[in-house]
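[1] Give me a model of this one.
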Amino acid sequence: MGDKAHTHPGAAGRAQAADHPASVRNVVLVGSSGSGKTTLVEALALTAGALNRAGRVEDGGCVSDYDEIEQRRRRSVQLSLVPVTWDGIKVNLLDTPGYADFVGELRAGLRAADAALFVVSAADGVDGSTRVVWEECAAVGMPRAIVITHLEAARAGFEETTRACAEAFGAGDPDAVLPLYLPLRGPRRPDGHAPVTGLIGLLTQKLFDYASGERVESAPDAARLPLIEEARGRLIEGVIAESEDETLMDRYLAGEPVDVKTLIEDLERAVARGSFFPVLAAAPAAEGARQGLGTVELLELITRGFPTPLERAAPRVTTPDGRPRELPRCDPDASLAAEVVKTSSDPYVGRISLVRVFSGTLRADQAVHVSGHGPAGRGHEDHDVDERVGALSTPFGKQQRPVSHVVAGDLACVARLTRAETGDTLSSKDDPLLMEPWAMPEPLLPLAIRAHGKADEDRLSQGLARLVAEDPTTRLEQNPETHQVVLWCLGEAHADVALERLRGRYGVQVDVVPHRVSLRETFGRKAAGRGRHVKQSGGHGQYAICEIEVEPLPGGSGIEFVDEVVGGAVPRQFVPSVEKGVRAQAAKGVAAGHPLIDVRVTLRDGKAHSVDSSDAAFQTAGALALREAAAGAAIRLLEPVAEVSVLVGDDYVGAVMSDLSGRRGRVLGTEQAPGGRTLVRAEVPEIEIGRYAVDLRSLSHGTARFDRRYARHEPMPPQVAQRVREAAHEGA
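    Here you go, the predicted structure:
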C-alpha cells in the first residue's frame, strides 16, 4: 500500500450503483463521541472528489450530520451512509453515533458492513465502550483497522496512542496491532509542538507530505532511515507471521530480503481475514486543500485490504414460518434477500428505508415480500405483506441520487415501503424469506408521556407507531394498571431525541410525567366484612347479603375463594356471583387503587330473597363485603422486585454492589466473566431502578451493562409506602 500515485478524481468520486459485489466495500466507522468519525468521513469524501474544497456536497449541503436534531446537538444521533468511489471501487462509509444511547444505530451499521474502522482520538485514547465493540467484532471475525485522529492536539501522541491501542485491542498478541505509517512532523512552533505534516510509509520507505494541500511523494533522506528501522522491522515480522507462506519467516530471519510487493499482498490478505489490524493516522484537509492527511492511504487500505461482500457469509435465513433455508453467498443472480438496516421519514417523500442487499438484485418498481418478526414485547407487530418498491437512490447528505438497481453486497435507499420497519427482510414474492435479526440492546429507561392537548391525542398513537418502527431500540408500553403510555429508551439523550422527533417530525406535543410502577395491595392481618345490598323502590328490588372472612397468604398465591356456607344461606347459584364481585373489587383495589393479591376470601354466611335476589345483587354484595373487611384491616402495599444482572469491569464491582445496596437491593452473588469482568446478580425493588440505566453508565464510565426481569411482589417498607401514598395523594 502506498505504492500508487493518485490524483484528485473530481466528479468521478460520486458513487453510483455498483455492477458487481467485487467492486463494493462496506465499512462502518466506530469510535467514541468526539473521536472525529464524521470529520473523517467528510475528509475521505473530499479526497475521493465527492465534495468540493469547502467540504460541501457539490449541489449544496453537508455530507453527514445533516439532520436538524444532529445540527442542533452537534452530535451524531443516527446511522449515515456516505458512498464514494476510489480506484473504481464503490466505498460505502457508514458513520455511526459514538454516544452509548444510540448503540442501536451502531449495531445496524455493524450489520450492514463487512469491515470496521475504529477511530481513536490521540487526545482522549481508548474508552471502555470502544473496547466492548471491538470484542463484538472479534466474536464474529469482522476485519478491523484503527485510525488515530486529533494529532494536532497539544497533548496528542501517535506513538503513545498506538501502544494504548495494542494493549486494548491486541488480545494477547500486540504484534497484530501495528502502524503502517509513522507521522512526519514539521518544524516546531513557538509553543514547542511539532505539527504532523505527512506520513512515512514503513513498508515502502517513502514519505508522503501533505503540507502543500496535495499529497507529495518522495524518498526519505538518509538521516530518517534509522528512525523508522525498528518500527519497520516489527511491522514486517507481524505481517510475515500472518503469511500463508510458512517458509517466509525462516527466510527473513536468515537474512533473505523480502520483496515489498509480497509484504503488501500478505498484509492485505491478513487484514481481510481479520487477523492483522493496521494502525493509520488521519486529519482533515486544511482550508483550500484537496486532500486530508492520511486519507489517500486510508482509501487504499479500504479498497485493497478490506474484504469484498463476496467474502462475508450471509445472516441465517429461514422461511417466514421458521423452516431453515440456504442463501447463496452474495450472488446477484440468485433469489432476492435484503434487509432494512435503517428507517427514516422525509416530509416530502415519506418513509425511506436504507437496505443492504445480501443476495439477488433489487430493482426499482419491483414487487417484493416484506417479512417483519420483531422482538416480542417491543411494540412491533409481526407482518408478512407484499409491497412494491418505489424509487431507488444512493444518498449523499440530504440529496438522493437515483439508481436503477442494487446488486448483492451494495446498499441503497428505497422509497415508499409503507409497512417495512428497521430489521425487516425484503425477498421475492414467490420465495419469501426471513433473516435472523441482529442483537439489539434492551431499552431500560422508562419515559412516561401523555398528549399535551386534544389535538395531540389524535396524533400521538400514529406518531409513536412511526417512531418505534424507525427505532427498534425503543419499546412502547401501554400499561393497563397504571394507565400510562411508556416509551422505553436506552438513556436520557435517546429519550430527548425521541421527544424531539415526536415534536418536529410528527407534530405531536407531549408532556413527560413521573413513571409509576405497578404496585399491589394485600391484607396485613385477618379481617371480616359484611356486604349488604338491599334496595326496594317499587317493582323488582335488589336483595343480597354476604359475610366473608379475609386472611393473608404467602407471596405468589394470588386470590383464593372458599365457599363454607352451610344450610343454603346463600343459594348455590349465587355463590359464583359473590366470587365474581370479590374478584372484580380486588382488581380495582381496596385502599390505594392497586390490585389486591395474596389473600384467601372465605364466604361464611349470607341471606337471600326468593324474588329480589339476583346475580348482579350478589356481585355488588361481594364487592361491598371486601371493602368493609379492608376498612378494618391493615392494608400493605406490595412493590415489584426485579432480578438484576450487572456485567461490569472488575475495577467497578465494589462501587456497583454498594450502589445496589443503597437501592434496597439484595446482592445474591457474583461470577467471574471473560475479559476482566464480573457478573453481579441482585434483587432490587423496581421503584429504585427507574433511572438505573443512566446511573450505572455514570458509575462505570459507560463500560457496564445490565438486564432485568420481574421476580415477584414484596411488602414495601412502611416509610417508603407512606411516601408513595403521599405522592399519589398530591398527584390526584
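
[2] contacts and neighbour counts: CA atoms only from here.
    Will do.

[3] Now do the host helix or strand of Arg604: which elements does it pack against?
    Taking DSSP states H and E as the criterion, Arg604 maps to strand 599-607. Using 3 or more CA pairs under 8 Å, 6 or more residues apart in numbering; DSSP states H and E as the contact definition, the elements that strand 599-607 packs against are strand 542-552, strand 559-563.

[4] Can you add mean neighbour count and distance to Ala448 and give the ones you listed back as TSV?
    Putting the helices and strands packed on strand 599-607 into TSV (neighbours: other CA atoms under 10 Å; distance: least, CA to CA, whole Å) gives the following:
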stretch	mean neighbour count	distance to Ala448
strand 542-552	23	33
strand 559-563	17	30
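
[5] Let's have those in a markdown table, adding distance to Thr422.
    Written out in a markdown table, the entries for the helices and strands packed on strand 599-607 read as follows (distance: least, CA to CA, whole Å):
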| stretch | distance to Thr422 |
| --- | --- |
| strand 542-552 | 48 |
| strand 559-563 | 42 |
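
[6] Tell me which of those lies nearest to Pro257.
    For Pro257, the closest of the helices and strands packed on strand 599-607 is strand 559-563, at 84.2 Å, according to CA to CA.

[7] so how far is the closest one off the chain centroid?
    47 Å (CA atoms, centre = their mean, to the nearest Å).

[8] Kindly tell me how buried Gln509 is, as a neighbour count.
    20 (other CA atoms under 10 Å).

[9] Likewise for Gly702?
    The burial metric for Gly702, expressed as a neighbour count using other CA under 10 Å, is 18.

[10] any idea how far Glu136 is from the residue positioned nearest the centre of the chain?
    By CA atoms, centre = their mean, the mean C-alpha position of the chain lies nearest to Gly104, the distance being 1.9 Å. With distances defined as CA to CA, to the nearest Å, the gap from Gly104 to Glu136 amounts to 14 Å.

[11] Likewise for Ala631?
    According to CA to CA, Ala631 and Glu136 sit 57 Å apart.

[12] Glu730 now?
    48 Å.

[13] wait, is Val406 part of a strand?
    Yes. Secondary structure assignment places Val406 in a strand (DSSP: H, G, I helix; E, B strand; the rest coil).

[14] ok, the residue nearest to it when sequence neighbours are not counted - contacts?
    Ranked by CA to CA, 6 or more residues apart in numbering and with sequence neighbours excluded, the top spatial neighbour of Val406 is Leu362, at 5.1 Å. With CA atoms under 8 Å, 6 or more residues apart in numbering as the criterion, the residues that contact Leu362 are 336, 405-407.

[15] Which residue ranges of the stretch 351-500 of the chain form helices?
    454-470, 492-504 (DSSP state H, counting those that start in this stretch).

[16] for comparison, sequence B:
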Amino acid sequence: MMRYLDGETISDEEIMKCLIKGIRHAVIFPVLCGSAYKDIGLGRLMNAIIDYTYPAILNDFVVINEKTGEEEIRDANAPMAALVFKTTSDPFVGRLSFFRVFSGKITGDSVIYNASRDHEERIGTIFTMRGKTQIPLKAISAGDIGVVAKLQYTSTGDTLSDKNAPVKFAPIAFPLPMYTRAILAKKKGEEEKVATALSRLMDEDPTIIVTKNTSTKETLISGMWDQHIEIIMERMARKFGVEAVLKAPTIEYRETIRSSAEVEGKHKKQSGGHGQYGHVVIKMEPLPPGGGFEFVDKIFGGAVPRQYIPAVEKGMRESMEHGILAGYPVVDVRITLLDGSYHTVDSSEMAFKIASHEAFKKAAEKSAPVLMEPYYNLDVLCAESMMGDVIGDLNTKRGRILGMQSLDDGMSCVKAQVPYAEISEYAVDLRALTQGLGTFEMKFDHYEDVPLKLAEKIIAERAALKEQ
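    Just a heads-up that it's a prediction; the model follows:
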C-alpha cells in the first residue's frame, strides 16, 4: 500500500500474487459472473478455481481420532479418510453416494469402514460424474470426488475411513426446517408410493424432515421455505412418477376443564328378554398442566362389581378422545368412581361403558370446559435494523416478547412465545419482512386457553365441518 501511495508502479504479477494470497487466506472473496444455463463464463470459473485456490491435495483438514477422541490435523498422506457429502436416488441405479477423498485413496471392489455407523461397506464399481454420464475409475485419490452406488448403511454426512486408523469428520450442520405442510397422495391407493418417494428424497436432502403425527394421523413434510417444498413436490413427480397434494397441518387443539363436578350416568334398556343396565357416579376434577389422565376407584361394598370397573375406565378413556366442545382430545383430568349400581342379569361391560360415556359428557358440561391451543417458543434471527418490524409483526400474532439479544455482525435475536395457529405460515411472513434474510427456530412449549371469541369461532367451524 505504501509503495502505491508513494507513486511506485506495481506489476500485474505482484498484484495477482497478493490477490491469490488473500483468497487463500479467506480475506478476499472473488465474485465471478456467468450463466450455467447459457454456458457463459464457466471456463473462466474453472480456471479461477485452479489458479486462485489451494490445490485440494495441499489442504490440511481436521478430524476426530476415534481412538483418542481428540481433534487432529491431517494431510493428504494420512490413512484413507473421505466424507459423503451428497446422496441421490437414481430410478435405474438406486442410491448414489457422492464422497470427497481427503487422504489416501478408495479403490473399486474393496471393503471400506463407515466410522459414523461403525459398519463395513462393500464397494463395487466407483466412478465420477460428468453431467449424468458415469465414468468408471479404478481408484479415487486424495482431493478428488467420486461416486459409488448401493451402499447399505451410508448416508449424507458419514465418514469413510481406514478401519485401522478410524477418524470422523465433524458432522455437517444442516439448518433446521422452518415450513411444514401436511402431505397426501393425490390418487387413492398411492400412499405407499408417496412414502417411498419421500424416504428417498430425504436421503438426497437432509434439510427435509418427514414425520407422522400420531394425534392427527397426518404425514408432515418440513423444509426451509414454501418454494423448497414446492420443488420437492416437482422432483417427486418427475423422478418417481407420483403426485401429492399439500395442505396446512391440523392444529392440535386440546380441551380441558377448570372446575369440578359430581354426576351420575345410567344406561338402562329393556327390549324384551335380556336387557342392559349400568349405573355409575363419578367426580371429575382438573389436574395441573401435563397431568394427563387419572382414574381413581373408590367403590366400596361391591356397588359396581370388580369385573366391570375396567370397562368404566375404558369408557372414560374413549370419551376423552373426543371432547364436548369441538371434538378435540381432553387432557389433564382426574375421574373418581364414587358409586353405582348393577343388575345381576342385565349388567354387562358394554352397559357400563355406555353409562361411563354419559357420565363423562354430563360432568364435562358442568366443569367449565375450555379449548386450549399449543404455544411455541420462537427464536427469530434478523438484522438489527429489522427487529422493530419483526416485534411488531409478532405482537399482531398474539405473541409475547420474552427478550431481545444483540449478536455479532449487526444481527439480533428476538425470543417470543406465540400460538401455533398464528405462525403456521411464519416462514413466508418472515421472508417478506426481512427480504429473505431472517431465519427462525421454534419448539413446542405448552398449552394455553384460546380467547373466548376465537374459541367460539373454532367450535362453530368444527361443528360445520362435522355436518358436511
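
[17] that older thread, state the pair within the contacts of Leu362 of the first structure that is farthest apart.
    Using CA to CA, the two most remote members of these are Leu336 and His405, lying 12.1 Å apart.

[18] Residues in contact with both of the two, list them for me.
    By the contact definition CA under 8 Å, 6+ apart, Leu336 of the first structure and His405 are jointly contacted by 361-362.

[19] The two: which is more packed in?
    Taking Leu336 of the first structure and His405 together and counting by other CA under 10 Å, Leu336 has the greater number of neighbours (28 against 20).

[20] State the distance from Met320 of the second structure to Lys366 of the second structure.
    In this view, Met320 of the second structure and Lys366 of the second structure are 15 Å apart by CA to CA.

[21] With neighbour numbers in mind, choose between these two.
    Between Met320 of the second structure and Lys366, counted using other CA under 10 Å, the more crowded position is Met320 (23 against 16).

[22] isn't the more buried one right next to Pro329, touching?
    Yes. Taking contacts as CA atoms under 8 Å, Met320 of the second structure lies within contact range of Pro329: 5.7 Å.

[23] would CSV of the helices of the stretch 351-500 of the first structure with mean neighbour count be doable?
    As requested, the helices of the stretch 351-500 of the first structure are arranged in CSV below (neighbours: other CA atoms under 10 Å):
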stretch, mean neighbour count
helix 454-470, 17
helix 492-504, 18
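
[24] Make a markdown table from those and add distance to Phe706 of the first structure to it.
    Rendered in a markdown table, the data for the helices of the stretch 351-500 of the first structure read as follows (distance: least, CA to CA, whole Å):
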| stretch | distance to Phe706 of the first structure |
| --- | --- |
| helix 454-470 | 22 |
| helix 492-504 | 16 |
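
[25] Between these, which one is closest to Ile69 of the first structure.
    Taking CA to CA as the criterion, Ile69 of the first structure comes closest to helix 492-504 out of the helices of the stretch 351-500 of the first structure, the separation being 7.4 Å.

[26] corresponding residues in the second structure for the helix or strand that that closest one is followed by?
    Using DSSP H and E, the helix or strand that directly follows helix 492-504 of the first structure along the chain is strand 510-513. Residues 244-247 of the second structure are the counterpart of strand 510-513 of the first structure, counting by TM-score structural alignment.

[27] The matching stretch vs the first structure, average distance?
    Average distance, stretch 244-247 of the second structure versus aligned residues of the first structure after superposition (mean CA distance after the TM-score superposition for the first structure): 1.9 Å.

[28] what does that stretch contact?
    Stretch 244-247 of the second structure is touched from outside by 181-187, 194, 233, with contacts defined as CA under 8 Å, 6+ apart.

[29] ok, the aligned residue in the second structure for Thr343 of the first structure to Lys168 of the second structure distance?
    Pairing criterion TM-score structural alignment: the partner of Thr343 of the first structure within the second structure is identified as Thr87. Summarising the geometry, the distance separating Thr87 of the second structure from Lys168 of the second structure, computed by CA to CA, is 18 Å.

[30] try His343 of the second structure
    In this structure, His343 of the second structure and Lys168 of the second structure are 71 Å apart, going by CA to CA.

[31] give me the stretch of the second structure that the strand holding Arg604 of the first structure matches.
    Using TM-score structural alignment, strand 599-607 of the first structure lines up with residues 333-341 of the second structure.

[32] Check the mean deviation of that stretch from the first structure.
    Using mean CA distance after the TM-score superposition for the first structure, the mean distance for stretch 333-341 of the second structure is 2.1 Å.

[33] Run the chain-centre distance for that stretch.
    In terms of CA atoms, centre = their mean, the centre of stretch 333-341 of the second structure is found 41 Å from the chain centre.

[34] tell me, which strand in the first structure spans the most residues?
    strand 635-649 (DSSP state E).

[35] Please compute how far that one lies from its chain's middle.
    Centroid displacement of strand 635-649 of the first structure relative to its chain, using CA atoms, centre = their mean, is 24 Å.

[36] Then stretch 306-320 of the second structure?
    On CA atoms, centre = their mean, the centre of stretch 306-320 of the second structure falls 36 Å from that of its chain.

[37] Centre of the first structure to the edge, which residue is at the far end?
    Most distant residue from the mean C-alpha position of the first structure: Gly538, 66.8 Å away (CA atoms, centre = their mean).

[38] Double-check that that one belongs to a helix.
    No. Gly538 of the first structure sits outside any helix when classified using three-state DSSP, being coil.

[39] For burial, what's the neighbour tally of Leu45 of the second structure?
    Leu45 of the second structure has 15 nearby residues by other CA under 10 Å.

[40] Tell me who's in contact with it.
    For Leu45 of the second structure, the contacting residues are Leu32, by CA under 8 Å, 6+ apart.

[41] Now do the SS call for it.
    Of the three states, Leu45 of the second structure takes helix under three-state DSSP.

[42] mind checking how far it is from Glu13 of the second structure?
    Using CA to CA, we find Leu45 of the second structure at a distance of 20 Å from Glu13 of the second structure.
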